[in-house]
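Student: Sequence isn't available, so here's the structure alone:
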């Protein structure tokens, strides 16, 4: 069995996720196969920018998919994405909708049936760009039972209103052939003409294989955690052409075609990763950040920072601070930074300010 260290794993992921390149296109950007989470001001487009991509607006589409989060995909891939991001089974669907599964079960409604029902209503209602709140209210009203909100709806204390459970609403949107208008807050949904799940999809878009390729070597538990799916469903969809790799004493798996890339030299350079960059989405957080205190700082319950990726590893966290029309990047390093790393952080901070369209006021290092 091949063996690898944590440093080998991180070096593999940096190169596989193309964080070491200066230029590319949406067509050749690997992370778009799994989807690029578009959360926060330094979300999907920043994740592409630090991989050298400035996409044309028409190339990309935004949809609620894995974990109900908004993700960027190549527009041409949407029919396949609609297929591969759907729940594997009824048990998987129940897990993905969280607390919404209980009232549906009590009413004798399978979750997959509920998703199709919600999708059908959404398809009828959204015939033109429509704000999320209007869609939710219309679907909620359509599925209520007289004075009884019914199993599809819940009372929301913060809103002081009855509306659809959030996860079924989000997971049904792509089933209904709906995408999100980019950059809208609150979100605006709009129909994608003729969108339907594709019967056969390329291997590169299979979510289990894509995780193993981009975030491997990994275990079924890691993949299940990322997809928010049951481990048994992930095992049932486990690719045949994977090889075992021992990583610091743990058995993991990697596509056979990728095994030869483990042990390659560590890429040099600095990137300021956004809080939800795919590199930080791996479910083996101990491999990414070995120190428990640093993990707590990297993934707090609320208000995630970004990560300083320096020479193949996480060297600290960063946060943006805005004052008027200026940006300050506050960096908390976890190790002594070399002059080259400091210069790289300065360069990346300038790049971030240009991306946001504001001047960089300062880089502050704790």
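Tutor: Sure, I can see it. These numbers were taken from a predicted model, which means no experiment stands behind them.
Student: can we go C-alpha only for contacts and neighbour counts from here?
Tutor: OK.
Student: What is the burial count for the closest residue to residue 261 other than its chain neighbours?
Tutor: If the residues on either side of it in the chain are set aside, residue 261 comes closest to residue 12, at 6.6 Å by CA to CA, 6 or more residues apart in numbering. Other residues within reach of residue 12 by the criterion other CA atoms under 10 Å amount to 27.
Student: so residue 224 is in which element?
Tutor: Secondary-structure element containing residue 224, defined by DSSP states H and E: helix 220-227.
Student: By neighbour count, which bits of the helix or strand just after that helix are buried? Give me those.
Tutor: Next in sequence after helix 220-227, counting helices and strands by DSSP H and E, comes helix 231-236. Within helix 231-236, the residues that qualify as buried are 231, 233-234, counting by 16 or more other CA atoms under 10 Å.
Student: next one: stretch 188-198
Tutor: By neighbour count, and taking 16+ other CA under 10 Å as the criterion, the buried residues in stretch 188-198 are 188-192, 195-197.
Student: Can you add distance to residue 312 and secondary structure and give those back as JSON lines?
Tutor: Compiled in JSON lines, these are given as follows (distance: CA to CA, whole Å; DSSP: H, G, I helix; E, B strand; the rest coil):
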{"residue": "188", "distance to residue 312": "38", "secondary structure": "strand"}
{"residue": "189", "distance to residue 312": "38", "secondary structure": "strand"}
{"residue": "190", "distance to residue 312": "40", "secondary structure": "strand"}
{"residue": "191", "distance to residue 312": "41", "secondary structure": "strand"}
{"residue": "192", "distance to residue 312": "39", "secondary structure": "coil"}
{"residue": "195", "distance to residue 312": "39", "secondary structure": "coil"}
{"residue": "196", "distance to residue 312": "40", "secondary structure": "coil"}
{"residue": "197", "distance to residue 312": "37", "secondary structure": "coil"}
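Student: Residue 6: which of those residues is nearest?
Tutor: Proximity of the buried residues of stretch 188-198 to residue 6 (CA to CA) peaks at residue 197, which lies at 37.6 Å.
Student: Go ahead and confirm that closest one touches residue 80.
Tutor: Yes - using CA atoms under 8 Å, residue 197 makes contact with residue 80 at a distance of 6.0 Å.
Student: let's bring in a second model and compare:
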């Protein structure tokens, strides 16, 4: 149950903020009859650098779902699109919101290129390459090597010059705008061909797709972010998007009439106007968040000292770990290792678990096995693997 706070009641405790976020993220209890795209929308995108982690993170939030449901949403009905999202990282995004995402992300002030002048492209060259990418992918799913050849044919051989230092080799020049092409809506991910990643144009699956105008898209994305991670601030919004803080402040100022300022134990923060719902219950329960899910929960969330108290900060903040949530804050980390259908789960709590929390953990491990379609076993002990890159 949730209750709507009156407009005058603008003070929230951190426990209320935590309870609200668990509820919005379907972590209080899994959603019944929800579609994967609805869960991804509620969390303002799902980090998908590791697809198995994205599948697990979404399916754990839906009662009875497995990784097959997420794959069907992505590759069969295309209600999810794998694309470059916030911070230029790989995300699953709701197809119905792709216009908002591309319109907003392409409006973010660009960062300074890290490449020397000899590697960079002029503004005109950037436009030529982005157009070439969209044209090459409009009727195809291409590997990066195939796309390099196609871009060189359409834009000119200079676009394929191997000038970008990357992983002890050199990438072709055009790849420095790969993320930009994604943000412009001319490139998204196709299904893998064996071990090879493929790219395509989202219009192949969404013929009516067009990026929304920035003046409409940016406020909508801000509202989506605040719904998922609020109450929040311009500084944290900028961090989440990897955008300049000055730009984020201007976005908040422009959207001022659509936002509500609240006080979180002495710190000002903002929520979407009219969305001051707060659960009646205190944050509770044990949850396992996979790789990048816990990272996203941190990046968009309240300050680290409140989300990762005590020993949790020492164990978790140094890397991208799979985290154990206890009553809405980080209470440990975990790891799974698969061999055939056997899934060995190791959980390292950094807080003492009550008997009820230990039972809750057993249920979570069982659900991990159901989602990943394997047979899980649980060991309580130290996680010895490092964080994921």
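Tutor: That came through, no problem. Since the structure is predicted, the reported quantities are computational estimates derived from the model, not experimental observations.
Student: one step back: which residue in the second structure aligns with the residue nearest to residue 261 of the first structure?
Tutor: In the second structure, the position corresponding to residue 12 of the first structure is occupied by residue 20, as judged by TM-score structural alignment.
Student: Can you tell me how far its match is from residue 30 of the second structure?
Tutor: 15 Å (CA to CA, to the nearest Å).
Student: and the residue nearest to residue 261 of the first structure, what helix or strand is that in?
Tutor: Taking DSSP H and E as the criterion, residue 12 of the first structure maps to helix 6-16.
Student: could you say what helices and strands that helix packs with?
Tutor: Secondary structure elements in contact with helix 6-16 of the first structure, counted by 3 or more CA pairs under 8 Å, 6 or more residues apart in numbering; DSSP states H and E, are helix 207-215, helix 285-288, strand 313-323.
Student: Following superposition onto the second structure, what is the mean distance for the helix holding residue 224 of the first structure?
Tutor: With mean CA distance after the TM-score superposition for the first structure, helix 220-227 of the first structure departs from the second structure by a mean of 0.4 Å once superposed.
Student: equivalent range in the second structure for that helix?
Tutor: Against the second structure, helix 220-227 of the first structure falls on residues 234-241 (TM-score structural alignment).
Student: Now do stretch 287-295 of the first structure: distance from first to last residue.
Tutor: For stretch 287-295 of the first structure, the first and last residues are 10 Å from each other (CA to CA).
Student: actually stretch 177-191 of the second structure, sorry about that
Tutor: Between the opening and closing residues of stretch 177-191 of the second structure there is a gap of 21 Å (CA to CA).
Student: so how far is that stretch off the chain centroid?
Tutor: Centre-to-centre, stretch 177-191 of the second structure and its host chain are 16 Å apart (CA atoms, centre = their mean, to the nearest Å).
Student: coming back round to it: looking at the buried residues of helix 231-236 of the first structure, which is nearest residue 54 of the first structure?
Tutor: So of those, ranked by how close each gets to residue 54 of the first structure (CA to CA), first place is residue 234, at 33.5 Å.
Student: by contact count, what packs against whichever strand or helix holds residue 218 of the second structure?
Tutor: For residue 218 of the second structure, the element it lies in under DSSP H and E is helix 214-229. Helix 214-229 of the second structure is packed against helix 14-24, helix 36-42, helix 98-105, helix 245-254, strand 267-272, with contacts defined by 3+ CA pairs under 8 Å, 6+ apart.
Student: re the thing from before, tell me which residues of the match of helix 220-227 of the first structure come out buried.
Tutor: By neighbour count with 16+ other CA under 10 Å, stretch 234-241 of the second structure contains the buried residues 234, 236-241.
Student: okay, the residues you listed in CSV with distance to residue 356 of the second structure next?
Tutor: Putting these into CSV (distance: CA to CA, whole Å) gives the following:
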residue, distance to residue 356 of the second structure
234, 38
236, 34
237, 36
238, 39
239, 36
240, 34
241, 38
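Student: mind checking what residue 179 of the first structure lines up with in the second structure?
Tutor: Using TM-score structural alignment as the criterion, the counterpart of residue 179 of the first structure in the second structure is residue 188.
Student: what about the nearest residue to its match once chain neighbours are set aside, is that helix, strand or coil?
Tutor: The shortest distance from residue 188 of the second structure to any non-neighbouring residue, by CA to CA, 6+ apart, is to residue 83 (4.7 Å). What DSSP: H, G, I helix; E, B strand; the rest coil gives for residue 83 of the second structure is strand.
Student: Distance check, the residue mapped onto residue 83 of the second structure from the first structure against residue 36 of the first structure.
Tutor: Following TM-score structural alignment, the counterpart assigned to residue 83 of the second structure within the first structure is residue 63. According to CA to CA, residue 63 of the first structure and residue 36 of the first structure sit 10 Å apart.
Student: same question, residue 205 of the first structure
Tutor: 13 Å.
Student: Tell me which of those two has more neighbours.
Tutor: residue 36 (24 against 21).
Student: Looking at the alignment, what corresponds to that one in the second structure?
Tutor: When the structures are aligned by TM-score structural alignment, the residue of the second structure matched to residue 36 of the first structure is residue 46.
Student: Contacts only, for that match.
Tutor: 40, 54, 58, 91-93, 293 (CA atoms under 8 Å, 6 or more residues apart in numbering).
Student: hmm, which two among those are most spread apart?
Tutor: For the contacts of residue 46 of the second structure, the farthest-apart pair by CA to CA is 93 and 293; their separation is 14.1 Å.
Student: between the two, who's got more neighbours?
Tutor: Regarding residue 93 of the second structure and residue 293, a neighbour count based on other CA under 10 Å identifies residue 93 as having more, with 27 against 24.
Student: doesn't that one fall inside a helix?
Tutor: No - residue assignment for residue 93 of the second structure, taken from three-state DSSP, gives strand, which places it outside any helix.
Student: now the closest residue to residue 45 of the second structure other than its chain neighbours: how far from residue 20 of the second structure?
Tutor: Ranked by CA to CA, 6+ apart and with sequence neighbours excluded, the top spatial neighbour of residue 45 of the second structure is residue 93, at 5.1 Å. Here the distance between residue 93 of the second structure and residue 20 of the second structure works out to 22 Å (CA to CA).
Student: With residue 218 of the second structure instead?
Tutor: Taking CA to CA, one finds residue 218 of the second structure at 24 Å from residue 20 of the second structure.
Student: before we move on, back to that, the helix holding residue 218 of the second structure: which residues count as buried?
Tutor: Neighbour counts using 16+ other CA under 10 Å place 214, 217-229 of helix 214-229 of the second structure among the buried residues.
Student: okay, the residues you listed in JSON lines with distance to residue 297 of the second structure next?
Tutor: Rendered in JSON lines, the data for the buried residues of helix 214-229 of the second structure read as follows (distance: CA to CA, whole Å):
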{"residue": "214", "distance to residue 297 of the second structure": "26"}
{"residue": "217", "distance to residue 297 of the second structure": "23"}
{"residue": "218", "distance to residue 297 of the second structure": "21"}
{"residue": "219", "distance to residue 297 of the second structure": "21"}
{"residue": "220", "distance to residue 297 of the second structure": "20"}
{"residue": "221", "distance to residue 297 of the second structure": "17"}
{"residue": "222", "distance to residue 297 of the second structure": "16"}
{"residue": "223", "distance to residue 297 of the second structure": "17"}
{"residue": "224", "distance to residue 297 of the second structure": "15"}
{"residue": "225", "distance to residue 297 of the second structure": "12"}
{"residue": "226", "distance to residue 297 of the second structure": "13"}
{"residue": "227", "distance to residue 297 of the second structure": "13"}
{"residue": "228", "distance to residue 297 of the second structure": "10"}
{"residue": "229", "distance to residue 297 of the second structure": "8"}
